[in-house]
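Novice: Would you be able to build a 3D model of this:
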Amino acid sequence: MLRLPAAPTPALRCVLTALGSPAAVHPPRTPALRAVQGPLSAELPLPVHLLGGPGGTGTAGTPSLTRLAAWRFLIRCGDRSIAAADTRLTPEGWTISHFCEGPYLAATERALVQAEALAAPYQPRLLGVPGLYMLALWLHADVESDGTSTTPGPADLLVPLSPAPPGIAAHHIHRAADLLPVIGLRLPPPPVLDSAASA
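Specialist: Below is the predicted model:
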């Protein structure tokens, strides 16, 4: 069973503003949003964390910490999701980062259905691994969290979304403690700074 975290109200408000006044916001809507007829709603808010340090790439072999990068809302028309909206926090407050479509949209919904069938309660999040072009549903065992905690716990699960990197099974439920070392071995090593050039 899933217990959605409460998204920041200003983040939801900026998404609704963008949907209601498309000419007033940038970036522009996606093709599906431009073509749709009928009312739109923003649902299923998920905090989006990036694995690793400030650049989101992590340290090869030892990924553990994440950073909250955005809140994502699925944009629905009737009974189907047609896009997603990412929001980010700026010094001026929450704003739209971008609208998106693509295979991760349906994959997210599929993974949420998988997670809903689990007996234990989880808080759903999204975990991005930029170094591998990978996105996973992160099922956090602490359902009372506000969505901002940055370390996967020992009882957490990960569901890689399709398309997943080669050798990582999409839509297979993994213990985070088992999958994170595999991800770490595949991450590129951090750049080596040239001490002479930086002197």
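Novice: only C-alpha atoms for contact and neighbour calcs from this point on.
Specialist: Fine.
Novice: now do the same end-to-end measure for stretch 129-148.
Specialist: Length of stretch 129-148, first residue to last, Cα to Cα, to the nearest Å: 17 Å.
Novice: Counting neighbours, which bits of it end up buried?
Specialist: 129-132, 134-143, 147 (16 or more other Cα atoms under 10 Å).
Novice: buried sites along the longest helix anywhere in the chain?
Specialist: Assignment by DSSP state H gives helix 103-116 as the longest helix of the chain. For helix 103-116, a neighbour-count test (16+ other Cα under 10 Å) marks 104-109, 111-112, 115-116 as buried.
Novice: Contacts for that helix, please.
Specialist: 1-2, 74, 81-84, 124, 135, 137, 139, 159, 161-163, 171 (Cα atoms under 8 Å, 6 or more residues apart in numbering).
Novice: Out of the buried residues of stretch 129-148, list just those in strands.
Specialist: Residues of the buried residues of stretch 129-148 located in strands (DSSP state E): 129, 134-140.
Novice: so which of the residues you listed comes closest to residue 6?
Specialist: residue 140 (14.1 Å; Cα to Cα).
Novice: you'd agree that closest one is up against residue 126?
Specialist: No - with contact defined as Cα atoms under 8 Å, residue 140 does not reach residue 126; the gap is 10.1 Å.
Novice: re earlier: possible to save the ones in strands among the buried residues of stretch 129-148 as CSV with distance to residue 89?
Specialist: Listed next are these as CSV, based on distance: Cα to Cα, whole Å:
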residue, distance to residue 89
129, 20
134, 23
135, 21
136, 22
137, 21
138, 21
139, 23
140, 22
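Novice: What distance do you get for residue 15 to residue 160?
Specialist: In terms of Cα to Cα, residue 15 sits 26 Å off from residue 160.
Novice: And residue 168, by the same measure?
Specialist: Taking Cα to Cα, one finds residue 168 at 8 Å from residue 160.
Novice: again, but for residue 41
Specialist: Residue 41 is 26 Å from residue 160, by Cα to Cα.
Novice: Could you give the secondary structure assignment for the closest residue in space to residue 190 that isn't next to it in sequence?
Specialist: Using Cα to Cα, 6 or more residues apart in numbering and skipping the chain neighbours, the partner closest in space to residue 190 is residue 59 (6.2 Å). Classification of residue 59 using DSSP: H, G, I helix; E, B strand; the rest coil returns coil.
Novice: Here is a second sequence; please produce its structure as well for comparison:
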Amino acid sequence: MPLLVPPAPAPALMSVLAALSSPTAVMEIRTPALRNAEGPLDAEHPLPVHVFEPAPVQGGLPQARLTGWRFHIRAGAGVAAAGETVATPDGWVFSRFSEGPYLVSTERALRQAETLPAMYQPHLLSVPGLYMMALWLHVDPRADAATAQPDPSDLLIPLAPAPPGITSHRVHRLVELVPALSPRLAAPPLLGSPA
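Specialist: Now for the predicted structure:
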């Protein structure tokens, strides 16, 4: 069933498009696929990025905090990079372009999610303490992406590479993974983790 992708805030999209139109921003980045891309570049597939935080009550579900939006940057027929924005006190601003295994894995997880029998709202989930990213499929497809919170019926598809003991690209019920995630939610992020 198709996913119901929430609309990105206009300033988030505009900040990525402005960075794409800036020769300096594109040429000075460390993403060879984007620097060497031919043809027009476009931002698509906006996904809200959340960090899971400890549950407010022991044994409860973790809480989600919106930290940014990630857009796939299409160059011709393929995805060359991701454009990321972050929330600041002044609103949404461009953060960086990136590429790597999570980009390819996100595309694969989105295709995987579209084969599920129910409709979900896709989000990206970062668990910095585990150096883990996952596609979070929220059971309420019409929820406000900024305030969506985990539901026991939500699904997670861990992206590759996944941490030891967690299988990437296997659809997990959120409640199955909470015991593995919870001890690390309060841990400080590892150096270089995908927050």
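Novice: thinking again about what came up before, what's the mean gap between the longest helix of the first structure and the aligned bit of the second structure?
Specialist: By mean Cα distance after the TM-score superposition for the first structure, the fitted helix 103-116 of the first structure averages 0.3 Å away from its aligned residues in the second structure.
Novice: What span of the second structure is that helix aligned with?
Specialist: On the basis of TM-score structural alignment, helix 103-116 of the first structure is assigned to residues 101-114 in the second structure.
Novice: What's the separation between the residue nearest the centre of the second structure and residue 27 of the second structure?
Specialist: Note on the second structure: the residue nearest the mean C-alpha position is residue 124, at 2.6 Å, using Cα atoms, centre = their mean. To residue 27 of the second structure, residue 124 of the second structure is 27 Å away according to Cα to Cα.
Novice: and the aligned partner of residue 67 of the first structure in the second structure, how far is that from residue 105 of the second structure?
Specialist: Aligning on TM-score structural alignment places residue 67 of the first structure opposite residue 65 in the second structure. For residue 65 of the second structure, the distance to residue 105 of the second structure (Cα to Cα) stands at 22 Å.
Novice: Settle this for me: residue 48 of the second structure is touching residue 124, isn't it.
Specialist: Yes - between residue 48 of the second structure and residue 124 a contact is recorded at 6.0 Å, counting by Cα under 8 Å.
Novice: Can you work out which residues contact both of those two?
Specialist: By Cα under 8 Å, 6+ apart, no residue touches both residue 48 of the second structure and residue 124.
Novice: Now do the same for residue 159 of the second structure: its match in the first structure.
Specialist: So, by TM-score structural alignment, residue 159 of the second structure is matched to residue 161.
Novice: residues touching its match, list them.
Specialist: Contacts of residue 161 of the first structure by Cα under 8 Å, 6+ apart are 104, 107-108, 111, 134-137, 170-171.
Novice: Over to residue 42 of the second structure?
Specialist: For residue 42 of the second structure, the contacting residues are 17, 20, 73-75, by Cα under 8 Å, 6+ apart.
Novice: Residue 70 of the second structure now?
Specialist: Taking Cα under 8 Å, 6+ apart, one finds 45-49, 82-85 in contact with residue 70 of the second structure.
Novice: In stretch 68-81 of the first structure, which residues are buried?
Specialist: 68-77, 81.
Novice: whoops, stretch 24-38 of the second structure was the one
Specialist: So for stretch 24-38 of the second structure, counting by 16+ other Cα under 10 Å, buried means 26, 31, 34-35, 37.
Novice: Just name the closest of those residues to residue 177 of the second structure, please.
Specialist: Residue 177 of the second structure lies nearest to residue 31 out of the buried residues of stretch 24-38 of the second structure, by Cα to Cα, at 32.2 Å.
Novice: My read is that that closest one contacts residue 96, right?
Specialist: No - with contacts defined as Cα under 8 Å, residue 31 of the second structure does not count as touching residue 96, sitting 9.9 Å away.
Novice: Could you report the separation of the residue of the second structure most remote from its centre from residue 182 of the second structure?
Specialist: In the second structure, the residue that sits farthest from the middle, by Cα atoms, centre = their mean, is residue 58; the gap is 26.3 Å. Computed as Cα to Cα, the residue 58 of the second structure to residue 182 of the second structure distance reads 10 Å.
Novice: Which stretches in the second structure count as helices?
Specialist: Along the second structure, counting by DSSP H, helices occupy 10-20, 23-27, 32-35, 101-113, 174-185.
Novice: Which other helices and strands does the first one contact?
Specialist: With contacts defined as 3 or more Cα pairs under 8 Å, 6 or more residues apart in numbering; DSSP states H and E, the packing partners of helix 10-20 of the second structure are helix 23-27, strand 41-53, strand 78-88, strand 91-98.
Novice: between these, which one is nearest to residue 118 of the second structure?
Specialist: Nearest of these (Cα to Cα): strand 41-53, 18.7 Å.
Novice: And that closest one, what's buried?
Specialist: For strand 41-53 of the second structure, the buried set under the neighbour-count rule, 16+ other Cα under 10 Å, comprises 41-43, 45-53.
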